[in-house]
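In: model this:
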Amino acid sequence: MLNVIVASITIICVIIFFVLKYKRPETIWLGISFLAILSGLFLIIILLLLSAEQKSVLIVLSITFVIILSILPLLVVGIFFVNGINLIKKEGARFTNVLSLLMACGLVFYLVIWPRILDITTSHFLNTIYQFVVSTVFYLSFILITYAITNIFNLIHFTHPIVNYYIVLGAGLSGQEVTPLLAGRINRAITLQKKQNTGKIIMSGGKGTDELIAEGEAMTRYAIEQGLDSKLLITENKSKNTSENIKFSKQLVDNDWIGEGQPKLAIVTNNYHVLRALMLARSQGLKCIGFGSKSKFYFSLNAFIREYVAYLKITYKVHTIILSFVAMFYIVLYFVMLIAG
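Out: Now for the predicted structure:
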């Protein structure tokens, strides 16, 4: 009976996943539904092994699971630490470049230093604080994982619809030239446009306070140098951020589109940036698909953390409400234990 219930719930999660993938792929519920599917399949395997009395296999799986849980925190800390040092060496010690290193230091403090300097077992108050922090860390980690999974699935396209406009998001200049990171975005859009042999590319980016020309103008010039027909290019040179990239590009699309119905739009940016860009597009009422360009791992990991923080900033009200309820629970629990103790 339990097998049937778990299998039914898993099937429902599969249906939800595919509905979201085609209707609302930019919501993190896509990642949550995928994790639910994996959990359901894992539970089904466990139940089948139990019913078949495969104790030796269960023991091996249990030991493997414990080993993974033991090694994973050390592995994560090591990756963040090495990546942070490498990024600082290559890109400089700006605040935006130390996020992965700060993440590593925070995990070390949380996992190693805090339990050693504070004996939480002798104080209900400290124990309650620690439990709340543990819950918060688990919650934010869960959201981070679902955000990453959702981002990955927004880079995967099961079908290949014809795109009428590719919106390439700007990313800073080096003098009057595009940076290698920005060139990667432009090259990705050019490849996609040539592959389907139709559609226009919008180069979107205004002039920053430290830039000599607008990013959109430099991007257009670079695309022409790569052999793309200027008739296929539209330049947007007023935007200051991702939200304006999308907003002003849509205005140019409305002025240029002469076909029937609504044009199909695609946002082209780096892999780590696709999901948040799609979320911002959805907030403006635009349904877009996303394509990502590759960047070096040491840069991508830090940039992804930055994107995750930006996502939390956008959705802070929801997370604040959830964590407030968690805090209220622990406050009530503390006073109950205080009265009972």
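In: all contacts plus neighbour counts: C-alpha atoms, from now on.
Out: OK.
In: list the buried ones in stretch 112-122?
Out: Ile120 (16 or more other Cα atoms under 10 Å).
In: I'd guessed Asn151 sits against Met279; true?
Out: No. Look at Asn151 against Met279 with Cα atoms under 8 Å: they stay out of range, at 10.6 Å.
In: Common neighbours of those two, please.
Out: Glu26 (Cα atoms under 8 Å, 6 or more residues apart in numbering).
In: Neighbour count: the two, which is higher?
Out: Just comparing Asn151 and Met279: by other Cα atoms under 10 Å the higher neighbour count belongs to Asn151, 25 against 22.
In: pretty sure Phe34 contacts Cys13?
Out: Yes. Counting by Cα under 8 Å, Phe34 does reach Cys13; the two are 7.5 Å apart.
In: List the contacts of the spatially closest residue to Leu48 that is not a sequence neighbour.
Out: Nearest non-adjacent residue to Leu48, counting by Cα to Cα, 6 or more residues apart in numbering: Asn3, 7.9 Å away. If a contact means Cα under 8 Å, 6+ apart, then Asn3 has Ile44, Leu47, Leu48 as its contacts.
In: want to put them side by side, so please do this one too:
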Amino acid sequence: MIAYVVAAVFLALFGAGVLRDRRRFSNAVYLGLAVTFLCLGLLAGLADAPPGVAVTVMVVVLLVLALGPVVLAGLLCANGVTMIRKEGVRPANLLSLLAGLGMFGVMGLMVAAVVSHSKTLSIVVGTLLMIVGYVSFLFLCFIGYAFLYGRMRIRRDADYVVVLGSGLIGGRRVPPLLASRLERARQVYETLAGRREVDRTPVLIVSGGRGPDEELAESHAMADYLLERGFPADRIVREDRSRTTEENMLFSKALMEAERPGAECVIVTNNFHAFRAALMARKAGVNGQVVGSPTAAYFWPSATMREFAAIFLEYRSVNLGICVALVLAGCLAYVVA
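Out: The predicted structure is shown next:
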């Protein structure tokens, strides 16, 4: 019963947080804690369930706990190989492979600890599992809330649609990833334009400067892409100074504030990037919601882990502090044991 009460409290905090501002990572944590305590309450309630139901549920849970990590690690390694084959060998493309190998490494240490009966190794593995458990919990919170955030409807009319750049092919051509953002931005623009009066038609801002290996600014290539497909030229504004997502936000905000102070916007990026972009928009003071465009399935795992790592480090004082505390707890356990 207590678990259900705690779950209800965290669910209420989650609801209040979403109403106050959707763009908070605390919303993801509240949701994750609510689901966790709800599951604990359901498991505790198995004691009153019919014997057949209780046994079946426990067997399923044990199978998931035993086989789930092995299957997940194998899938991550397979995805890592696919990423290398299709995208090349770059640090960002190795994340899923490294995560899968890391999971196999931890499982190997667990087996070694059991077989060797080593106190030191057992405590090391226990400490490592606590850290992995903490990081995994945050990652699941991130995945769950990012999924929900990406499916929240645009609840307000917006004055602007802002498309974030992502690099060009050959220094001047729009790649499929960026084309997906532009097509999604066109859909959002058309939806908003259908709700507005003629003299308040939204404006589409393409945001992206010129990189060191690019022949022209990303925003110019993005605008050309839209113009070639019949988008009205007088509804496009080019922000061509930014080099990072933070600068996309700040420079686009300056353009919006200069024309329409207090303007609302919808920011368009890819779905794996939407929630972190929303956190960055909130930090930059941009009054807007972020929506995502589709991404190739093979690209999603590594990209999502990269986004989570960036958010984890954004709150590094708290997260690294907790990890250090877990290591100290392991050290204390070693001294006491």
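In: Now do the strands in the stretch 151-300 of the second structure.
Out: Using DSSP state E, counting those that start in this stretch, the strands of the stretch 151-300 of the second structure run over 160-164, 203-207, 236-239, 265-270, 288-293.
In: quick one: the fourth one aligns where in the first structure?
Out: Following TM-score structural alignment, the partner segment of strand 265-270 of the second structure in the first structure covers residues 265-270.
In: Pull the number of nearby residues for Ala340 of the first structure.
Out: 7.
In: err, Asp159 of the second structure, not the other one
Out: Asp159 of the second structure: 23 neighbours (other Cα under 10 Å).
In: Please say which position in the first structure it maps to.
Out: Match for Asp159 of the second structure (TM-score structural alignment): Asn164.
In: ok, now Arg22 of the second structure?
Out: Aligned partner of Arg22 of the second structure by TM-score structural alignment: Pro25.
In: again with Phe139 of the second structure
Out: In the first structure, the residue matched to Phe139 of the second structure (TM-score structural alignment) is Leu144.
In: Please tell me I have it right and that match contacts Tyr308.
Out: Yes. If you go by Cα under 8 Å, Leu144 of the first structure and Tyr308 touch, sitting 6.9 Å apart.
In: returning to that earlier point: just the buried ones from the contacts of Asn3 of the first structure?
Out: Counted by 16+ other Cα under 10 Å, these give Ile44 as buried.
In: which among the contacts of Asn3 of the first structure gets closest to Ser239 of the first structure?
Out: Ile44 (50.4 Å; Cα to Cα).
In: Contacts only, for the closest one.
Out: Taking Cα under 8 Å, 6+ apart as the criterion, Ile44 of the first structure is in contact with Asn3, Val6, Ala7.
In: do the same with Ser295 of the first structure
Out: Leu181, Gly184, Asn270, Asn271.
In: Turn these into CSV, including neighbour count and distance to Leu74 of the first structure.
Out: Listed next are the contacts of Ser295 of the first structure as CSV, based on neighbours: other Cα atoms under 10 Å; distance: Cα to Cα, whole Å:
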residue, neighbour count, distance to Leu74 of the first structure
Leu181, 18, 31
Gly184, 19, 33
Asn270, 25, 28
Asn271, 21, 26
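In: mapped onto the second structure, which of the residues you listed are still contacts?
Out: Among the contacts of Ser295 of the first structure, the ones whose aligned partners also touch in the second structure (both residues aligned by TM-score structural alignment, their matches' Cα atoms under 8 Å) are Leu181, Gly184, Asn270, Asn271.
In: will you turn the residues you listed into CSV that also has distance to Leu102 of the first structure?
Out: Putting these into CSV (distance: Cα to Cα, whole Å) gives the following:
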residue, distance to Leu102 of the first structure
Leu181, 24
Gly184, 28
Asn270, 23
Asn271, 22
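In: Name the nearest of the residues you listed relative to Asn127 of the first structure.
Out: Of these, the one sitting nearest to Asn127 of the first structure (Cα to Cα) turns out to be Asn271, at 40.4 Å.
In: was I right about the closest one contacting Phe297?
Out: No. Contact between Asn271 of the first structure and Phe297 fails when scored by Cα under 8 Å: they sit 10.8 Å apart.
In: ok, back up a step: and Gly52 of the second structure, which of the strands of the stretch 151-300 of the second structure is closest to it?
Out: strand 288-293 (44.1 Å).
In: Which strands and helices lie in contact with the closest one?
Out: Where contact means 3 or more Cα pairs under 8 Å, 6 or more residues apart in numbering; DSSP states H and E, strand 288-293 of the second structure is packed against helix 176-193, strand 265-270, helix 274-284.
In: Where in the first structure does the next helix or strand after that strand fall?
Out: For strand 288-293 of the second structure, the following helix or strand on the C-terminal side (DSSP states H and E) is helix 300-314. The alignment of helix 300-314 of the second structure onto the first structure (TM-score structural alignment) spans residues 300-314.
In: once aligned to the second structure, how far is the matching stretch on average?
Out: In the superposition with the second structure, the average deviation recorded for stretch 300-314 of the first structure is 1.5 Å (mean Cα distance after the TM-score superposition for the first structure).
In: In that stretch, which residues are buried?
Out: Of the residues in stretch 300-314 of the first structure, those buried (16+ other Cα under 10 Å) are Ser300, Leu301, Asn302, Ala303, Phe304, Ile305, Arg306, Glu307, Tyr308, Tyr311, Leu312.
In: ok, now stretch 132-143 of the second structure?
Out: Applying 16+ other Cα under 10 Å to stretch 132-143 of the second structure flags Val135, Phe137, Leu138, Phe139, Cys141, Phe142, Ile143 as buried.
In: Now tell me what touches that stretch from outside.
Out: Phe25, Ala28, Val29, Leu31, Gly32, Phe308.
In: Now find how far off-centre it is within its chain.
Out: Offset of stretch 132-143 of the second structure from its chain centre (Cα atoms, centre = their mean, to the nearest Å): 11 Å.
In: ditto for stretch 184-204 of the first structure
Out: 23 Å.
In: which residues touch that stretch?
Out: Here stretch 184-204 of the first structure has contacts from 162-170, 215-217, 219-220, 223, 228, 232-237, 239, 245, 249, 268-270, 292-295, using Cα under 8 Å, 6+ apart.
In: so which of the contacts of Ile44 of the first structure comes closest to Lys55 of the first structure?
Out: Nearest member of the contacts of Ile44 of the first structure to Lys55 of the first structure, counting by Cα to Cα, is Asn3, at 17.9 Å.
In: Sort out which residues of the host helix or strand of that closest one are buried, please.
Out: Element membership of Asn3 of the first structure, judged by DSSP H and E, is helix 2-23. Across helix 2-23 of the first structure, burial judged by 16+ other Cα under 10 Å covers Val6, Ala7, Thr10, Cys13, Val14, Ile16, Phe17, Leu20, Lys21.
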